[in-house]
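In: Okay, structure incoming, though there's no sequence with it:
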């Protein structure tokens, strides 16, 4: 009988399922999108039940397509959109409110109130995260403050609060397991990254009882078993849970200090492995757990960017400048090199390293030279500029000069963007031959955990295309100077000339 590993990547736009064979090769993949509920305030939500039904449908289709009965499936790994937060009734298993997506800044007032009480520094020291509505805590606090009956459920011990991974594990195990891993826990702004446990102080600041939070387990722990509500003929162990960016770091083989990756998704996570001890960032980066494998925790520095791949979607769906993301490469290459326009994609605020949740998007430097091609190029360039800003601070604070940046995600297929990225960084950018690094990461971790894959060799089979810098340094410096001016202009608009006070 053949052996297979399922890798599930539950991301912002949809859910992917990949099937891996005994050699770690992808032998099947499929995906389903789910609805993005966005209102006039910019609030972003997902339906957790829709996500769960999509997971089951993907498993059923995989079993049918591969003619499996389920006994050949040896283990399951799950990666998930991380800071997206939700709450559900512990007894009924029903969500009390839709999942609030990581992009949603509705918790800004909650963070401002905590900052006003003088607690921001303590929270940052404990959790490694700058106080921000980006993270899960403020979203969960918003649910407690705004949804009738939820506080009463928490006080009665009948509330589960967590991230999407803990929801899926709960549903997959029919409510028997309520657990999350160290990587996801460290992104909630409720977890003590030094003591490796939920922080009563941080949770108390947000009005959250830690008894409503999931058990925190190793990323390669045993999270129960599932038959996906009878779709499989037997129960299969869930043997890996990672946040999606952490899973991609693991899948990229970045397991030594100083190695880094960037995931180009709806937004971007730029993440550097910093080893067994945390490093405190003074410039807006987050310190998180990379993972905990077999009881040993590793740390990362990370910068989170709200809008990267979503900028391309905006060009297509909102501006209708393109009909397909594939068009952007040729348009950008054909843009007038004398054009000096810049685009800052702060649709719902700026993430790392600026953390301006009230910022809005800005096109600047527009002249008569600026047309469709130039606007598309400025949008693509904004992705590379944002990632370069984060990498620059990461190198400074970690003491590691980046030998190469390993990248993944749909936009990495864009040759113009990858070349511009390496030119802005001044170091090679390496694109793997496989795109689904988050699913690869959790599948490999699950396979290693049950002994199917060899941790020393499984990552060696990945091939990479390398982009290398060829832009003159003076040209790069000129472009970066213009980008920083655009960022200053964006931030100045938030404060309207007042002294800048950033509570986050």
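Out: On my side now, so go ahead. It should be emphasised that the depicted structure is a prediction, and the values quoted were computed from it without experimental measurement.

In: CA atoms for contacts and neighbours, from now on please.
Out: OK.

In: so what's residue 93 closest to, chain neighbours aside?
Out: residue 175 (7.2 Å; C-alpha to C-alpha, 6 or more residues apart in numbering).

In: Also residue 185?
Out: Of all residues not flanking residue 185 in the chain, residue 191 sits nearest, at 6.0 Å (C-alpha to C-alpha, 6+ apart).

In: my read: that neighbour touches residue 124, true?
Out: No - counting by C-alpha atoms under 8 Å, residue 191 does not reach residue 124; the two are 10.5 Å apart.

In: Quick check: residue 13 vs residue 396, distance?
Out: Distance, residue 13 to residue 396, by C-alpha to C-alpha, to the nearest Å: 33 Å.

In: dropping in the other structure now:
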């Protein structure tokens, strides 16, 4: 078949974790199938603007913000979701790039129609993580569709890897356990099963990248400039990078039998850099430098200004992702969580972190409780902290009394229960007691969901008035690189007005001994459905 189509300084380590797949509100994967979008978001600082591209799982957007974090203009496009077989999920890499470019032009046109003048100093990028793209480094053309982070085709391959000597040492090096989640399994599958990918590997023309690398490469003009880089927040999700050195590790590559001479790996650079990400080659922002790059969940943590150990954020979208700042040194989890890089800002503190939601919320509000129903939304298995790859979506406790509202309420509660499971593990690993949970994402629009979350975790939940924190984080990374802001302290005032705090109203005994205990029982009953 032919190819497809037309110096770190200071690091910070959050303990990161997407919730187990199946915690979503829209009946999708709930671990990370959030709508990660491409959005060059633009921040006004005086007469300067900073853009931010946020590439998502289902759509691409470009938003423009003013200096206090208000959205001034935006543009969004959905792109094709490809499901060749059950459990397989793919994207057309070229369609993703095209959608980003159209969103940039659309948002700028909207912004200018309102009488504003664009003077963009820089653009930042935030993106869906783990999604794997391979291309021919000589032609710049993709060799296969991108394999999306939700894809589970590597399940058998991962189980074989777990039989190899030394697999138990991997997490201490890269922060991740073996699962279908990281990029490594997707790359190995492509080399083993797609002849043109294998040929490129054998001929030393195979380029590998996650969506950030692919976008930066193509937006710079592909082979014309050959800008081939990534940042630690994205590289820490592929299992090739040492979590302590922030560089590729020969022991990890050797374990996976990958020869770095045969596969072209992107250079790992600071998340905020004034020159090494290149610049836009086309669109209405052509020649604007790209100066910041963060994986979407890390960007959301930055957007929430989670710069201090013991702070955490949870993003509720089509999926749900909780990141907890454990400080400036990596903490390798002993409670089944992931350790990953939040960001690596040169000269700044860096941390390693580990249907429509409104309709579901309205339906859930028609009943007083879940009516005895528990919904384990494990549509593609459960990830952290359970790591049950043969679990599937399971609804328990249905009786003749059960109404649609009870199922809707159980769906919302599933995300909240998974959040609690993650938080409990994070607190045990980090030694820090969380005092408050910052939240964002579509589901946090639900007053019921946020109150339920506060009740189940028994701590306050803090919701900002402007919830586009993922793109805000990418713009902050870009702005720091070019001096729009001189330090993280300069952005502390952004998006602080109008926050809503949800205080717990349930007793801790009821939250833990009754509700959460029932959830844990249901999780155990969801095992074994794919064997």
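Out: Arrived safely, thanks for sending. It should be emphasised that the depicted structure is a prediction, and the values quoted were computed from it without experimental measurement.

In: TM-score, when you put one on top of the other?
Out: Taking TM-score structural alignment, normalised by the length of the first structure as the basis, the two superposed chains have a TM-score of 0.90; 474 aligned residues with a C-alpha RMSD of 2.0 Å.

In: Residue 191 and residue 124 of the first structure: who's more crowded?
Out: Using other C-alpha atoms under 10 Å as the criterion, residue 191 of the first structure and residue 124 rank with residue 191 on top: 29 against 21.

In: Contacts only, for the equivalent of the more buried one over in the second structure.
Out: Matched across to the second structure, residue 191 of the first structure falls on residue 241, judged by TM-score structural alignment. Neighbour list for residue 241 of the second structure: 173, 174, 235, 247, 248, 249, 252 [criterion: C-alpha atoms under 8 Å, 6 or more residues apart in numbering].

In: re the thing from before, for residue 13 and residue 396 of the first structure, work out which one has more neighbours and name it.
Out: Higher neighbour count among residue 13 of the first structure and residue 396: residue 13, with 16 against 12, using other C-alpha under 10 Å.

In: Which stretches in the stretch 1-150 of the first structure count as helices?
Out: Shown for the stretch 1-150 of the first structure, the helices assigned by DSSP state H, counting those that start in this stretch span residues 48-66, 108-116, 120-127, 136-146, 150-155.

In: Tell me which of those lies nearest to residue 427 of the first structure.
Out: Closest to residue 427 of the first structure of those is helix 120-127 (C-alpha to C-alpha; 31.0 Å).

In: Now do that closest one: which range of the second structure does it align onto?
Out: Against the second structure, helix 120-127 of the first structure falls on residues 167-174 (TM-score structural alignment).

In: Next: stretch 365-378 of the first structure.
Out: Mapped onto the second structure using TM-score structural alignment, stretch 365-378 of the first structure covers residues 397-410.

In: How about the matching stretch, which residues are buried there?
Out: Buried residues in stretch 397-410 of the second structure, counted by 16 or more other C-alpha atoms under 10 Å: 403, 405, 406, 407, 408, 409, 410.

In: For the fourth one, which residues are in contact?
Out: By that I understand residue 407 of the second structure. Contact analysis of residue 407 of the second structure by C-alpha under 8 Å, 6+ apart lists 364, 370, 373, 374, 375.

In: before we move on, what about the second one?
Out: Contacts were defined as C-alpha under 8 Å, 6+ apart; by that measure residue 405 of the second structure touches 363, 364, 365, 366, 367, 370.

In: got it, and the first one?
Out: Residue 403 of the second structure makes contact with no residue, according to C-alpha under 8 Å, 6+ apart.

In: With the third one instead?
Out: Neighbouring residues of residue 406 of the second structure by C-alpha under 8 Å, 6+ apart: 364, 367, 369, 370, 371, 373.

In: and the first one, what pairs with it in the first structure?
Out: What that stands for is residue 364 of the second structure. Under the alignment (TM-score structural alignment), residue 364 of the second structure maps onto residue 332 of the first structure.

In: Correct me if wrong: its match contacts residue 416.
Out: Yes - if you go by C-alpha under 8 Å, residue 332 of the first structure and residue 416 touch, sitting 7.1 Å apart.

In: okay, those two: which has more neighbours?
Out: Neighbours per residue (other C-alpha under 10 Å) separate residue 332 of the first structure from residue 416, with residue 332 holding more: 22 against 18.

In: hang on, the more buried one is in a helix, isn't it?
Out: Yes - Residue 332 of the first structure: assigned to a helix according to DSSP: H, G, I helix; E, B strand; the rest coil.

In: Where does the nearest residue to it once chain neighbours are set aside sit: helix, strand or coil?
Out: With sequence-adjacent residues excluded and distances taken as C-alpha to C-alpha, 6+ apart, residue 332 of the first structure is closest to residue 377, at 4.4 Å. What three-state DSSP gives for residue 377 of the first structure is helix.

In: for residue 377 of the first structure, what are its contacts?
Out: Applying C-alpha under 8 Å, 6+ apart, we find residue 377 of the first structure in contact with 328, 331, 332, 333, 335.
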